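J.: here you go, sequence then predicted model.
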Amino acid sequence: MDVNRNDGSIKSFNQELRLANDARSSFRWVVGANYEHSRVREDDEVNYADSTSSYVNTQVIGQDYDQAGYNNRQRLKNYAVFGNVEYDISDQLTLKGGIRYTEAKRSSVNKTFDLGDGSISSLFTTVINTYRQIFDFGGPIPLVPLGDSVSLNSQTGLPGTFRDKLNENSTSWMLGVNYKATPTLLLYANVSKGYKAGSFPGVSAGTFAQYAAVTQESLVDYEAGFKTTLFDRKVTLNGGVFYYDYKNKQLRAKIVDPFFNALDGLVNVPKSRVKGAELELSARVVEGLTVSAAATYIDAKVRHYQGIVGSVANEVGLFDPIRGDFSGARLPFSPKWQSSLSADYSLPLGGVNLTMGTTISSQSKSLGVLAITNADKDLYEVNGRTLVSARLGVEAPDGRWAVFGWGRNIFNKYYWTNTIQTYDTVVRYAGRPAEYGLTVRFKFQ
């Protein structure tokens, strides 16, 4: 069995300061500032020995390869100031608003290197010298030393360690209205704009192009819904609809390298959208028994993106990308349907409360990558599943202590959580199998 060493850590510090007025006032406000500083370290080993691409390289250029090492060091800093207000125009109508300004700073240092047998250094030296010859960068370079980065900088025709920075700023905002139509019915509508900061990918890379950052994505969120209680507050019913308008959404996708063909990277999808609806119901059926149900429908699609669908060898034998129209393609990891059904029962018994419950959760199939051909949709499908969990225990009437056993995925359903392609292999990540445990909880007063 091939065993690779993969190690990493994230160290994060954040602090937030808030100032607010009396929450009982008809005009409520809060202002504040936020700071975050994180450091990311990743040290991985990548094994190619069982990949047919290693065999192909042996036959074509006389070089095979075994293992590569990969180091990733990133530093992230976020600075933000914000303010929010709420104003009760009447007992029924409340207006809301907020604004946030953020500065995000990112830096990345990445390298891919030979772990010690010389095969990676030899292979990449051959590739880089071929590149230098084709694009007239001068004479050949000597063998890349073990431990030095082999990733090709196409601008210089030399291997090196990738170093780059990304500094961005954004202004997010929110406007909303709450209307209490009756003492038990709340109607609401909100529109907001938010951002996700740009980032650098964590990948083992043959060229600097794979290390390139994606810029920040933006989202305008429109939502409206209701919250109500019925039958003397024994039933709670919530529902809503939403529409997300994305620009430059960040997704993992393929880029084409002239020598190595399709490789992983991060891309910005210019336009995409998500629309859907959700419904939640909770009911106290009888004394001690609560039944809850929830369902969500999502339609998530690309509106505009010209992405990689393949490659073709050009006149000098290098790979050129073939692009296709991904408009209408489903966004990855967005099942159309998600639902849950749970029941919880509590029964006083001999000075304690006996509690038991079960939850059934399900979701329909989705895709692990952007795909527009039927073959790719079948290959990268993340199958739908229905999972069942259960719990049984006792707790003190005042909730100070509790002991309960639990089981997750108790019928040991086999399912996938992700599917990706690594070189010539499609990898499916299995979900967690059946799990059982015991939890003891005690609250100190």
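T.: All right, it came through fine.
J.: from here on, just use CA atoms for contacts and neighbour counts.
T.: OK.
J.: packing partners of the longest strand seen in the chain?
T.: Looking across the chain with DSSP state E, the single longest strand is strand 261-286. With contacts defined as 3 or more C-alpha pairs under 8 Å, 6 or more residues apart in numbering; DSSP states H and E, the packing partners of strand 261-286 are strand 235-257, strand 289-304, strand 306-313.
J.: give me the angle between that strand and strand 235-257.
T.: Between strand 261-286 and strand 235-257, the angle comes out at 170 degrees (axes from the mean of the first three to the mean of the last three C-alpha atoms, to 10 degrees).
J.: distance from the chain centre to strand 261-286, please.
T.: With C-alpha atoms, centre = their mean, to the nearest Å as the basis, strand 261-286 stands 11 Å off its chain's centre.
J.: over to stretch 107-121?
T.: Centroid displacement of stretch 107-121 relative to its chain, using C-alpha atoms, centre = their mean, is 27 Å.
J.: got it, and stretch 35-55?
T.: Taking the mean of its C-alpha atoms, stretch 35-55 sits 18 Å from the chain's own mean (C-alpha atoms, centre = their mean).
J.: nearest residue to residue 246 in space, please, no chain neighbours.
T.: Nearest residue to residue 246, sequence neighbours excluded (C-alpha to C-alpha, 6 or more residues apart in numbering): residue 219, at 4.6 Å.
J.: comparison target, given below:
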Amino acid sequence: MKNVNYQNILQRSLLSSAVAVAGLAITGNTVAAQLEEVVVTAQKRSQSANDVGITINAFTGEQLKDFGVLTAEDIAMMTPGLTVNETAATGVPLYSIRGVGFQDYSTAASSTVGIYFDEIAMPYTVMTRGLVFDTERVEVLKGPQGDLYGRNTTAGQINFISNKPTRELEAGVSASYGNFSTYEVEGFASGGNELVQGRVAFKTSQSNEGWQKSTTRDDELGEKDVSALRGIVNFDPTDTLRLQLTAHYVTDKSENKANAVFSGTEVGLGEFSNPYTPLEEYLLPTGSNFGQTPPWYASDDSQAADWTNSYTSPITGKTFDIRPQRDNQLTGFAARLEWDVAGTTVTSITGYNEFERVEANDWDGGFYTDSSNINTTDLKVFSQELRIAGETGNLNWIAGLYYSTDEMDEYYHYFMADSVFGFGSIPWGVDQFAATPILELDTKYEQETDSAAVFGHIEWQFTDTLRLTLGARYTEEERDWAGCTFVAEDGSLGNFLNAQFGASLGPGDCGTINDNPDSPNYIFSVIGTPDVNDAFQVFKETIETDRWMGKIGLDYALTDDVLLYGMISEGFKSGGFNGANSNTTQQLQPYKEEKLTSYEIGAKATLLDGSMQLNAATFFYDYRDKQEQDISVTFVGNISGLTNVPESEIMGAEMDMQWLPSDRLSVNLGVAWLDTEVKKWNAVDPAASAWPVTVRRDVSGIELAQAPEWAYTAMVSYQWPVAQGLMMEVAGDVSFTDDTTGGIDPENSTEDYTLFNARLGLGPDSGQWRALLWARNLTDEDYYPAAYTGGNGPYVRSYGMPRTYGITLSYNTGR
């Protein structure tokens, strides 16, 4: 990475400047300001964040804008302990909190991190990539939330809360322009009366200039075209009845990011996972460029990458547009009804979201076609929550029912002509595939999930200083799955299987081999018979889960300003299926549910006459049957698989601080430390395994993937008057993420990186308008939050954005 020394100097300077300026503010006898109270709804009712005995990171909408947050994924920049990465180019972001994450790239995989928009769950992360806009606040809840939240998760929750309609007429607009010809426009209008209030908000982000440059030709990638619209209407027919209706729409026709290839020797592996064309021109003695470094290899330049724009089948003559891009739409509706009756509040929350996409991605980081895909997805999610809450003496209580159902249809068209399983087999002398190379695959699956739960939550203030929290949730879930990798229109997969097994498969036939010895259609039972085609069949399975989970917590108010708390909580995440290309039915066997028990103690202290909030927590996780990537041993080789890790442990500590040394200066700091270890796991040994024999190795003692040991963020902001009624503001922030090991896959490891942002703003002290100059990734750090095997052959890295800068102008009539 470049500028390392400069970054370290700048990092130390920023932190030491915060202390120095704060010291000047105090020694100058400046009166300390008081922090505003942060109100959260983490426990389904409004509470001060300082009075809730759980770990929460809360951010206002203004903070999100200042940090340049565009999507849910960007919240990781602000939250130590939260990471977002990917393990393939399939358009599926992977969230982890405190090392608890599921590194599966399948669209159908539910996340360990629950993501909610106005209390409506988005159970599949592919649905969450729309714009974040007109947001009141974001709450990141860390640790299993085993009672109040609808879709079972083990890592925690991220809650996005939108700004709500107002009775007073109010409107606002902001416009930004930055490098790479990027512009953004966001606006809202709100108003009403005592009976009806409405709010409409929109945002668009556009760029007609790519930020990635092809390493082999004059081509750019990275144009943006994404827009979002939300409307909210409140009806207050009586003092006791409230109805809120919401509709939203997101359309995204942006270009996707491409990968950069790196040599596996950098992480102790061979140069590549499998050979591919045109690598032979550089690595084989007969190659025209033998001994030279392939020009598409990474050069530690975040803007350097490569990709494929089109593929023409040599068999059908059909041309496919496979340039990395997406055409995605999310449409949603929600209804929230609240009724105050007999001293209680009955709440009904109904949500429906439909997500459709056609998305092309390039895994392999090259102009060749080792691994590219087009995903066509149709996803529908419905949820209904009904709860009743009240206060009885020293008790606050909530009880409720939850139901959700979703349907997913996924068509995954895969291109692999230049892989070792395709034409790459010829120069590399792999005779098994040279005669009948596999060029295209059609993977299709359907998944239906029904989940129902009953839950309860009690907070008992049994003395002036002690509060007991009890929560429980019982969930029943059923998931039906049916899928197969079919012979594509070119027939190449069928040609290969027919040559190997004497079958007669054609386009549209299932090509997944039944390798279950207990099945009557086991491949070795029917091979050589007229029934051999019966060994290739759609895999169908249903898994059911029913489980209790819950929590018990004790809060102790040491003083009016200091809260000590302890919590034992339990969560689980239900099992699922492998949505990757499949060669055998054993590869598609479901993985089991995972379970996590958390033990956490913490403190929340309001100090220095209300000018400082200091929170700290330490925790220990007993993690059982963690869902994780592994190798699946198949007829065509060792390919993508999923499994459960029997035993793991995580321990860590976190601290965050907000401090106002004066009414002009603010300092924020957040730090997270993690120590993770797999205690028991016999993973597949890819070097010793060959179908149908699977050899395992003991990998106990390794760290979990996506679990950086250290992460922190720090922000300093200072404002001062420059003219009558005008204020100038200068701010800077830094975020650091430690390196990761990649778990059992060294190619998934990442290096540590540090990012700096800076802002200079001018506006009246009323906040009615603001002009802001900003720069993000100020030092132009070349960093990659994700790395993995790029499909079949190369190892690739997915780089973050280079330095961006621009100006934002905003105006709000309500201030």
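T.: Arrived safely. As the structure is a prediction and not an experimental result, all values here were calculated from the model.
J.: TM value for the aligned chains?
T.: Remark: TM-score between the superposed chains equals 0.87 [TM-score structural alignment, normalised by the length of the first structure]; 422 aligned residues with a C-alpha RMSD of 2.4 Å.
J.: if we can go back for a sec, which residue lines up with the residue nearest to residue 246 of the first structure in the second structure?
T.: In the second structure, residue 219 of the first structure lines up with residue 596, judged by TM-score structural alignment.
J.: residue 550 of the second structure versus its match, what's the distance?
T.: Remark: distance between residue 596 of the second structure and residue 550 of the second structure (C-alpha to C-alpha, to the nearest Å) = 11 Å.
J.: list residues touching both of these two?
T.: Taking C-alpha atoms under 8 Å, 6 or more residues apart in numbering as the contact rule, residue 596 of the second structure and residue 550 both touch 570-571.
J.: the residue nearest to residue 246 of the first structure reaches residue 248, doesn't it?
T.: No - contact criterion C-alpha atoms under 8 Å: residue 219 of the first structure and residue 248 do not qualify, at 9.1 Å.
J.: contacting residues for residue 238 of the first structure?
T.: Residue 238 of the first structure makes contact with 225-228, 279-281 under the criterion C-alpha under 8 Å, 6+ apart.
J.: tell me which of those persist in the second structure.
T.: Compared against the second structure with both residues aligned by TM-score structural alignment, their matches' C-alpha atoms under 8 Å, the contacts of residue 238 of the first structure retain 225-228, 279-281.
J.: residue 599 of the second structure versus the counterpart of residue 240 of the first structure in the second structure, what's the distance?
T.: Aligned by TM-score structural alignment, residue 240 of the first structure pairs with residue 617 of the second structure. For residue 617 of the second structure, the distance to residue 599 of the second structure equals 11 Å [C-alpha to C-alpha].
J.: the residue nearest to residue 238 of the first structure when sequence neighbours are not counted: helix or strand, and which one exactly?
T.: In this structure, residue 238 of the first structure finds its nearest non-sequential neighbour in residue 227, 4.4 Å apart by C-alpha to C-alpha, 6+ apart. Assigned by DSSP states H and E, residue 227 of the first structure belongs to strand 217-230.
J.: with residue 133 of the first structure instead?
T.: With DSSP H and E as the criterion, residue 133 of the first structure is inside helix 119-134.
J.: I'd like the next helix or strand past that helix.
T.: In N-to-C order, the element after helix 119-134 of the first structure by DSSP H and E is strand 152-153.
J.: check which residues of stretch 403-419 of the first structure are buried.
T.: 403-404, 406-409, 415-419 (16 or more other C-alpha atoms under 10 Å).
J.: of those, which belong to strands?
T.: 403-404, 406-408, 416-419.
J.: can I get these in a markdown table with distance to residue 116 of the first structure?
T.: Shown next, in a markdown table, are those (distance: C-alpha to C-alpha, whole Å):
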| residue | distance to residue 116 of the first structure |
| --- | --- |
| 403 | 52 |
| 404 | 51 |
| 406 | 47 |
| 407 | 45 |
| 408 | 43 |
| 416 | 35 |
| 417 | 34 |
| 418 | 32 |
| 419 | 31 |
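J.: residue 54 of the first structure: which of these is nearest?
T.: Set against residue 54 of the first structure, the nearest of these by C-alpha to C-alpha is residue 419 (22.0 Å).
J.: which position in the second structure aligns with the closest one?
T.: Using TM-score structural alignment, residue 419 of the first structure lines up with residue 787 in the second structure.
J.: my read: its match touches residue 796, true?
T.: Yes - counting by C-alpha under 8 Å, residue 787 of the second structure does reach residue 796; the two are 5.7 Å apart.
J.: list the contacts of the match of residue 419 of the first structure.
T.: 86-87, 747-750, 795-798.
J.: which of those residues are also in contact in the first structure?
T.: Checking the contacts of residue 787 of the second structure against the first structure (both residues aligned by TM-score structural alignment, their matches' C-alpha under 8 Å), the contacts still present are 748-750, 795-798.
J.: and residue 338 of the first structure, what does it touch?
T.: 295-297, 361-364.
J.: in ChimeraX, select just the buried ones from these.
T.: Written as a ChimeraX command, the selection of buried residues from the contacts of residue 338 of the first structure, which uses 16+ other C-alpha under 10 Å, is:
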select :295,296,297,361,362,363
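J.: format the contacts of residue 338 of the first structure as TSV; extra columns: distance to residue 336 of the first structure.
T.: TSV is the format used below for the contacts of residue 338 of the first structure (distance: C-alpha to C-alpha, whole Å):
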residue	distance to residue 336 of the first structure
295	10
296	8
297	5
361	14
362	11
363	8
364	6
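J.: pick out the most distant pair among the contacts of residue 338 of the first structure.
T.: Every pair of the contacts of residue 338 of the first structure checked by C-alpha to C-alpha; the farthest is 297 and 361, at 14.2 Å.
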